[in-house]
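Participant: Predicted structure and sequence below. I'll ask about it afterward.
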Amino acid sequence: MLCFNNQFRRRIMAPESPSSWDGGDASQWLGFKNVNGLKVDGFGFGLIDGQGKGWWDQSCRYHPRLKQCTTLAPTALKFVSCNESSVSNMKFTNSAQTHILVRGCNSFSIDNVMIESPGNSPNTDGIHIQSSQHVLITNSRIATGDDCVSIGDHTSNIEIENVECGPGHGISIGSLGRGGNYVQVQNILVTDAFFNGTTNGARIKTWQVGRGYVRDVTFQNLLFNHVQNPIIIDQNYCNVRNACKEQETGVQISNVNYKEVLGTSTTDIAININCSRSVPCFGISMESIQLLSAEVGKQVTANCSNAYGEEVDVVPGPCLLD
C-alpha cells in the first residue's frame, strides 16, 4: 500500500518545466506496472499536482502554429497491468494530460477522488480506462478540460456511480475505432451522476472506419444542469466534423438504455442519436426522460438517425424508429 498519511509528505509535485523531460519519455511521470494488490490511499490529504500549465501553453491542440508544439504530455498517474488494485481518498490537480490512466487492468477501483484542472486545459481527461475489465469508479468529483471519464477499446464490466462531472466533456465511451480497429466494449453502467456545465453528458462516440461493437450500456439516474449535449451518440465521427463522407463500415452500437434522466440543455437538440445508415443502432431504450431548455420559454428537440428502439415517457420525443 502506498500511503499519504504524513502531513509533511502529502503532496507530490511534477517539475514545472516541460524541459525536465528532454531526452525522456514525455508521456511518463508517475506509474505502476505489473503490480497486483496495489492500494494507493491518500487518507484525504494526498495530492498529486501535475503543474501542467507549461505543457498546455505549448500544446498543438491550442497552439498549432507554435514551432515545436507538443501533442504528447505526461499522464499524472498510470496503472498498467495492475490487478486487484485501487486508488482512494486522493486529490489530483493540473495534470499535463490525462490525470489517471487504467490500462490492461482487471478488478480495479477508484473511490473518493477529486480531480481538478481548468475547463480550457487540453486533453486533461480525468480518468481514462483502456483494455481493462471490472473497473469501479465511485463517489468522486471530476472537473477537467476534457472527458471526466473516458472509456476506450477492449473494455468491459465498467461501473461508474455517484460521480459529479463539470466542467469537462462529460462521461464518454470513446472515441473508438479511430484506426479502423476492431472494438469490443460491453457491460457499462453509469448511474447517479451529476453533470454541471459540461459540453456533453452521456456520450458514445465511434469513428466511421471502426469495426466491432459497443453493447449492453446503461445510463440511469442522471441529472444535467446547463449541458450542451445531454444525450448523444455519434457513430459517424471523422476528422472533418459535419463533413464526413459516408462509409460502409462502422462500430455496431446496440442495447443502450437511458432511464430516469432529468435536466437542462443549452443547445436546441437535447437528444442526438446519430447512427450509421450501413450499421444502424438497435435496441436503444429510453424511459422517464425529461430534458428542458436552459433558456426559459425555449423548446428543445430530439434528433435520431438510423436508430431503432423504444421510448416511454420521453421529453423531447419521440424520435427512435420502431
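Facilitator: Sure thing, it's come through. Numbers count the residues shown, from 1 in each chain.

Participant: contacts and neighbour counts: CA atoms only from here.
Facilitator: Noted.

Participant: I'd like to know how far Asp134 sits from Gly126.
Facilitator: That one is not Asp; residue 134 is His. Using Cα to Cα, to the nearest Å, His134 is found at 18 Å from Gly126.

Participant: Which one's more surrounded, the two?
Facilitator: Gly126 (30 against 18; other Cα atoms under 10 Å).

Participant: The more buried one is in contact with Ala143, isn't it?
Facilitator: Yes. Counting by Cα atoms under 8 Å, Gly126 does reach Ala143; the two are 7.4 Å apart.

Participant: All the helices of this protein, in order from the start?
Facilitator: 53-56 (DSSP state H).

Participant: Tell me the spacing between the residue lying closest to Arg277 once chain neighbours are set aside and Ser131.
Facilitator: Spatial nearest neighbour of Arg277, chain neighbours left out: Asn306 (5.8 Å); criterion: Cα to Cα, 6 or more residues apart in numbering. Distance, Asn306 to Ser131, using Cα to Cα: 29 Å.

Participant: ok, these two, which is more surrounded?
Facilitator: Ser131 (19 against 16).

Participant: remind me, longest strand of this protein?
Facilitator: strand 211-227 (DSSP state E).

Participant: one step back: mutual contacts of Gly126 and Ala143, please.
Facilitator: Ile115 (Cα atoms under 8 Å, 6 or more residues apart in numbering).

Participant: Show the contacting residues for Thr124.
Facilitator: Asn94, Ser95, Ala96, Gln97, Thr98, His99, Ser117, Thr144, Gly145, Asp146, Asp147.

Participant: And these, which is closest to Val35?
Facilitator: Val35 lies nearest to His99 out of the contacts of Thr124, by Cα to Cα, at 19.3 Å.

Participant: And the residue nearest to Arg277, how far from Thr206?
Facilitator: In this view, Asn306 and Thr206 are 15 Å apart by Cα to Cα.

Participant: for Glu311, same thing?
Facilitator: 23 Å.

Participant: neighbour-wise, which of these two wins?
Facilitator: More crowded of Glu311 and Thr206, by other Cα under 10 Å: Thr206, with 27 against 20.

Participant: Where do the strands of the stretch 1-150 of the chain begin and end?
Facilitator: Here the stretch 1-150 of the chain has its strands, by DSSP state E, counting those that start in this stretch, at 2-3, 11-13, 30-33, 39-49, 77-80, 85-93, 100-103, 106-116, 127-130, 133-143, 149-151.

Participant: Give me the residues contacting the fourth one.
Facilitator: The contact list for strand 39-49, computed with Cα under 8 Å, 6+ apart, reads 1-5, 7, 10-14, 76, 85-95.

Participant: Strand 85-93 and that one, what's the angle between them?
Facilitator: Computed by axes from the mean of the first three to the mean of the last three Cα atoms, to 10 degrees, the angle separating strand 39-49 from strand 85-93 equals 10 degrees.

Participant: Tell me the buried residues in strand 39-49?
Facilitator: Lys39, Val40, Asp41, Gly42, Gly44, Phe45, Gly46, Leu47, Ile48, Asp49 (16 or more other Cα atoms under 10 Å).

Participant: What about Asn120, how many residues nearby?
Facilitator: Asn120: 14 neighbours (other Cα under 10 Å).

Participant: Included below, for side-by-side comparison, is a second structure:
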Amino acid sequence: MFGRSIVGTHITFHNVVNYGAHGDGKSDDSHAFLSAWRDTCRTEGTPILVIPKNGVFKVKNINLSGPCKAKSIHIQLQGKIVAPERNEWAKGLQVDDKSSLILISQVNSLTIRGSGQINGFGSSWWNCPSCQRPKVIGFEQCNDLRVSHLSINDSPRAHVTVDGCNNAVFSHINIHAPGDSPNTDGFDISASKYITIQDSNIGTGDDCIAINGGSSFINATRIACGPGHGISVGSLGRNREHDTVEEVYVWNCSFTNTQNGARIKTWKGGAVKVSDVTFRGFEGTSGDEKTIDIDCDSSGCFNIVLEDINIASSEPGKPASCSCSNAHARTTSITPNCNCLFK
C-alpha cells in the first residue's frame, strides 16, 4: 500500500499501519496513532481512522484531541490496543489521577465501532494501592458520541470515563476485570447530559456504572452487572460540594454477585438532598440480611417510592429485613416490609 491514506469517492481512510504502527504488541505505536489522528482530524467530510485486525498495538497516554475540521469522524477499531505494564508506563511519564491510555477530547460527532479490544493490563498496578493509576479510555467534552461493539478489559483504574459530554450512546460494550481489582469502575460519568449505556455486560471490582455530580438524563438499559458494586449515583457531596444529579433511569438490568444493586451514595455531612426516587420491579435474592437499606441523614429523604419489590435472603429459611432512617416514602407490594418508613 502506498501513501498514508486512501481516498475513496466520499470517504478518506487513515490506517495507523501506514503511519508506522508495528502492531506487534511490543513496539510503542503511540506516535503513529497520533500522526494518523492529526490527518484524520483535519480532513474534511467523514474520514475513517482504521486500527486493523490482527494487529496488537501498544500505546500510552495519547490524546486524540479536537476541534476537528471533519464534519464527523469514524474510528474502526478492529485490532487490539494494549497498555504497557506499570514499570514501562512510568518511564519518563508522570502518572496522576487524570492519566489515561487514550483520551479523546473536544471531538464532536465521533463514532467508534468494531470488534476490537482494549486491554489495560491493570494486574501490574492493582498490587500498589498507593499508586496513581491511569484509566483506559476517557471522553471529555465530546458531543454526539456513539461507541459500540468493543471489549475493554483489566483497567488499572476506571475503564471508561465520560466528562462534560452531551448526547452519547454506548452499546454492546463488554467490560471485565476481576471482582477484587481496586477502583476499576466500568463507567464513570460526570458533568454530562443525555448519556445512554445499553445492551452491555460489565463486571469489575467497583461500580459497574457510577453517575457523579452535574449529570442528568442518564439511561442504563439492559445492563448485565456483576461482579462489582452495582449501579451507583455518587458518591455526592464530598467536601460539602452541592452536587446535583437528575433524571437517572435504570431499566431491565440484572445484578449478579454484586455488592449492591441500584443505589445512591452521599458523603456524611455533605448537605445533599435526596428526593423523588422510585425503586420499582426489583426481585431476587441477597446475601445481606438487609435487602432494602434507606439510610438518610437528619434532614431526611423525601418522595421515595418503592413498588413491586420482592427480595429474599439467598440462604434458605433466613429472614430478610428492611432498614431505614429518616426516610419519607410510600410503598406498594414490597417484601420485606419497611415499617420504619415515614409516610
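Facilitator: Structure received. All values reported here derive from a predicted model rather than from experimental measurement.

Participant: Superposed, how do the two chains score by TM?
Facilitator: With the length set by TM-score structural alignment, normalised by the length of the first structure, the two chains reach a TM-score of 0.81; 270 aligned residues with a Cα RMSD of 1.3 Å.

Participant: Now check His14 of the second structure against the first structure: what is it aligned to?
Facilitator: In the first structure, nothing lines up with His14 of the second structure, judged by TM-score structural alignment.

Participant: Kindly report the same for Ala168 of the second structure.
Facilitator: Ala168 of the second structure maps onto Phe108 in the first structure, by TM-score structural alignment.

Participant: ok, now Asn153 of the second structure?
Facilitator: By TM-score structural alignment, Asn153 of the second structure lines up with Thr93.

Participant: neighbours around its match, how many?
Facilitator: Neighbours around Thr93 of the first structure, by other Cα under 10 Å: 23.

Participant: Ok, Gly270 of the second structure next?
Facilitator: So Gly270 of the second structure, with other Cα under 10 Å, has 17 neighbours.

Participant: how close does it get to Ile294 of the second structure?
Facilitator: 17 Å.

Participant: Please apply the same query to Gln94 of the second structure.
Facilitator: 42 Å.

Participant: Hmm, Gln28 of the first structure is touching Thr75, no?
Facilitator: Yes. Using Cα under 8 Å, Gln28 of the first structure is in contact with Thr75, at 6.1 Å.

Participant: With neighbour numbers in mind, choose between the two.
Facilitator: A side-by-side neighbour count of Gln28 of the first structure and Thr75, using other Cα under 10 Å, places Thr75 first with 23 against 15.

Participant: hang on, that one packs against Thr93?
Facilitator: No. Using Cα under 8 Å, Thr75 of the first structure is not in contact with Thr93; the gap is 11.5 Å.

Participant: Common neighbours of these two, please.
Facilitator: Residues touching both Thr75 of the first structure and Thr93 by Cα under 8 Å, 6+ apart: His99.

Participant: Just give me the match in the second structure for Gly309 of the first structure.
Facilitator: For Gly309 of the first structure, the residue aligned by TM-score structural alignment is Ala329.

Participant: Let me know how buried its match is, in neighbour terms.
Facilitator: Using other Cα under 10 Å, Ala329 of the second structure has 21 neighbouring residues.

Participant: what's near enough to touch it?
Facilitator: Phe302, Asn303, Ile304, Val305, Leu306, Leu341, Phe342, Lys343.

Participant: The aligned partner of Ala270 of the first structure in the second structure and Ser130 of the second structure, how far apart?
Facilitator: By TM-score structural alignment, Ala270 of the first structure lines up with Thr291 in the second structure. Thr291 of the second structure sits 33 Å away from Ser130 of the second structure when distances are taken as Cα to Cα.

Participant: more neighbours, these two?
Facilitator: Neighbour count, other Cα under 10 Å: between Thr291 of the second structure and Ser130, Thr291 has more, with 22 against 8.

Participant: Could you check how far the more buried one is from Cys253 of the second structure?
Facilitator: 17 Å.

Participant: Which strands or helices does the lengthiest strand in the second structure pack on?
Facilitator: Longest strand in the second structure, counting residues (DSSP E): strand 301-313. With contacts defined as 3 or more Cα pairs under 8 Å, 6 or more residues apart in numbering; DSSP states H and E, strand 301-313 of the second structure has these neighbours: strand 275-280, strand 283-286, strand 290-295, strand 327-335.

Participant: mean deviation of that strand from the first structure?
Facilitator: Compared with the first structure after fitting, strand 301-313 of the second structure deviates on average by 0.4 Å (mean Cα distance after the TM-score superposition for the first structure).

Participant: okay but Ile175 of the second structure is in contact with Ser148, surely?
Facilitator: No. Judged on Cα under 8 Å, Ile175 of the second structure makes no contact with Ser148 at a distance of 12.0 Å.

Participant: residue closest to the middle of the second structure?
Facilitator: Residue closest to the mean C-alpha point of the second structure, counted by Cα atoms, centre = their mean, is Phe187 at 1.0 Å.

Participant: what's the counterpart of it in the first structure?
Facilitator: By TM-score structural alignment, Phe187 of the second structure lines up with Ile127.

Participant: Could you pull up the residues touching its match?
Facilitator: By Cα under 8 Å, 6+ apart, Ile127 of the first structure lies in contact with Thr98, His99, Ile100, Leu101, Val102, Asp147, Cys148, Val149, Ser150.

Participant: Same check on Asp322 of the first structure?
Facilitator: Asp322 of the first structure neighbours (Cα under 8 Å, 6+ apart): Tyr308, Gly309, Glu310.

Participant: Could you dump those residues into JSON lines with distance to Pro230 of the first structure added?
Facilitator: Below are the contacts of Asp322 of the first structure laid out as JSON lines (distance: Cα to Cα, whole Å):
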{"residue": "Tyr308", "distance to Pro230 of the first structure": "19"}
{"residue": "Gly309", "distance to Pro230 of the first structure": "19"}
{"residue": "Glu310", "distance to Pro230 of the first structure": "19"}
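
Participant: Can you give me the distance of the match of Ala270 of the first structure to Thr332 of the second structure?
Facilitator: For Thr291 of the second structure, the distance to Thr332 of the second structure - Cα to Cα - is 16 Å.

Participant: and what of Pro178 of the second structure?
Facilitator: Counting by Cα to Cα, the gap from Pro178 of the second structure to Thr332 of the second structure is 37 Å.

Participant: out of these two, which sits in the more crowded spot?
Facilitator: Shown here are Pro178 of the second structure and Thr332; by other Cα under 10 Å, Pro178 has more neighbours (17 against 12).

Participant: what's the matching residue for that one over in the first structure?
Facilitator: Counting by TM-score structural alignment, Pro178 of the second structure corresponds to Pro118 in the first structure.
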